[in-house]
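1. Here you go, sequence then predicted model.
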Amino acid sequence: LCLGSNLGDRKDLIEWGVKELERNGITVTARSSLYETEPVDYEEQPWFLNCVIQGATRLPVGRLLATLKGIEAGAGRTENVRFGPRRLDIDILLYGDEVITEGPVIVPHPRLNERRFALIPLTEIAPDLTDPRDGRLFSEILSGLDEGKKVLKST
């Protein structure tokens, strides 16, 4: 899962989100550092604070998505502008080694291999993880991307 926030107290919102994941049946097994990331797609907004967590859950993927949307809403997220500012955003990057191409959840996340703000923290916690679609290491995918938007480890 990739958590991000660019409104309010970003760090507190991410911490709250991680606690809510735990309260809702998702056991956090690994967590990346926090990263300051330049906005992508809709650029006229504050920078994001992002992290990636690895978790274990018994929730089916559709129920997981509904749970994440509920957590986002609990943090005060409203849908105003696509890719716009948000208090808390939680994306499903991967669901084990499953490939799901239809329905409300597509995994791996359809833009994961283009997003340094997700790949950098993902490869921090799982450097040997491979894309279940083609077997490539995410670390190799990351090394092949242009520098693009800034992703800086937060202090």
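-> Structure's in. What do you need?

2. alpha carbons only for contacts and neighbour counts from here, please
-> Noted.

3. Next, the contact list for Cys12, please.
-> Check again: residue 12 is Asp, not Cys. Going by CA atoms under 8 Å, 6 or more residues apart in numbering, Asp12 touches no other residue.

4. Now name the helix or strand holding it.
-> Element membership for Asp12, per DSSP states H and E: helix 10-23.

5. And Leu49, by the same measure?
-> strand 48-57.

6. what does Gly62 give?
-> helix 61-74.

7. same for the strand holding Leu49, what does it pack against?
-> strand 2-5, helix 10-23, strand 26-31, strand 35-37, helix 116-125 (3 or more CA pairs under 8 Å, 6 or more residues apart in numbering; DSSP states H and E).

8. Could you dump these into TSV with distance to Leu137 added?
-> What follows is the helices and strands packed on strand 48-57, written out as TSV (distance: least, CA to CA, whole Å):
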stretch	distance to Leu137
strand 2-5	18
helix 10-23	26
strand 26-31	18
strand 35-37	21
helix 116-125	9
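
9. ok, and which of these has the densest surroundings?
-> Comparing the helices and strands packed on strand 48-57 by mean neighbour count (mean count of other CA atoms under 10 Å), strand 2-5 ranks first with a mean of 25.

10. What are the contacting residues of that one?
-> Residues contacting strand 2-5 (CA under 8 Å, 6+ apart): 10-11, 13-14, 17, 48-53, 85-93, 118.

11. Put this next to the previous one:
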Amino acid sequence: GPRTMDLDLLLVGDRVMRDADIVLPHEEISSQAFVLRPLAEIAGERRHPVSGDTLAAMWARLDDAAPLRRVNLDPVNDARN
């Protein structure tokens, strides 16, 4: 049947808010490598609105504790093999 969409907002500009429905910035940005690494890659110089740290600096600290392995997906060639 129909499925509800789950959308996680990570950052909305420099907005900081907490209410029953939403927390900005998302609380898990600094602790989830799969969230922080892509953010740091596309906007590394952007500053976290609460800590003031750049996303790149946050990733550098987390990378040692929670390294990720990049997986390159090539669905066209993978389907041929």
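-> All right, it came through fine. Because the structure is predicted, anything quoted here is derived from the model rather than measured.

12. thinking again about what came up before, buried set for the helix holding Gly62 of structure 1?
-> Val61, Leu64, Leu65, Thr67, Leu68, Lys69, Ile71, Glu72 (16 or more other CA atoms under 10 Å).

13. what's the answer for stretch 37-56 of structure 2, then?
-> Those buried within stretch 37-56 of structure 2 under the rule 16+ other CA under 10 Å are Arg37, Leu39, Ala40, Gly44, Arg46, Arg47, His48, Pro49, Thr54, Leu55, Ala56.

14. do the same with stretch 140-155 of structure 1
-> Buried residues in stretch 140-155 of structure 1 (16+ other CA under 10 Å): Ile141, Leu142, Val151.

15. Counterpart of the second one over in structure 2?
-> Residue correspondence, TM-score structural alignment: Leu142 of structure 1 in this structure matches Trp59 in structure 2.

16. Work out for me the element its match sits within.
-> Assigned by DSSP H and E, Trp59 of structure 2 falls in helix 55-65.

17. which helices and strands does that helix pack with?
-> With 3+ CA pairs under 8 Å, 6+ apart as the test, helix 55-65 of structure 2 has helix 33-43 packed against it.

18. In structure 1, which residues correspond to the helix it packs on?
-> Against structure 1, helix 33-43 of structure 2 falls on residues 116-126 (TM-score structural alignment).

19. Pull the residues that contact the helix holding Gly62 of structure 1.
-> 17, 20-21, 24, 87-92, 95, 104-105.

20. Report the inter-axis angle for it versus strand 48-57.
-> With axes from the mean of the first three to the mean of the last three CA atoms, to 10 degrees defining the directions, helix 61-74 of structure 1 sits at 140 degrees from strand 48-57.

21. one step back: which one of the buried residues of stretch 37-56 of structure 2 sits closest to Asp78 of structure 2?
-> Asp78 of structure 2 lies nearest to Arg37 out of those, by CA to CA, at 25.2 Å.

22. For that closest one, give me its contacts.
-> Trp59.

23. what about 10 Å?
-> Arg37 of structure 2 makes contacts with 29-30, 43-44, 55-56, 58-60, 62-63, 67-68, as judged by CA atoms under 10 Å, 6 or more residues apart in numbering.

24. what's the distance between the residue lying closest to Arg46 of structure 2 once chain neighbours are set aside and Thr4 of structure 2?
-> Among residues not flanking Arg46 of structure 2 along the chain, Thr54 sits closest, at 5.4 Å (CA to CA, 6 or more residues apart in numbering). Using CA to CA, to the nearest Å, Thr54 of structure 2 is found at 33 Å from Thr4 of structure 2.
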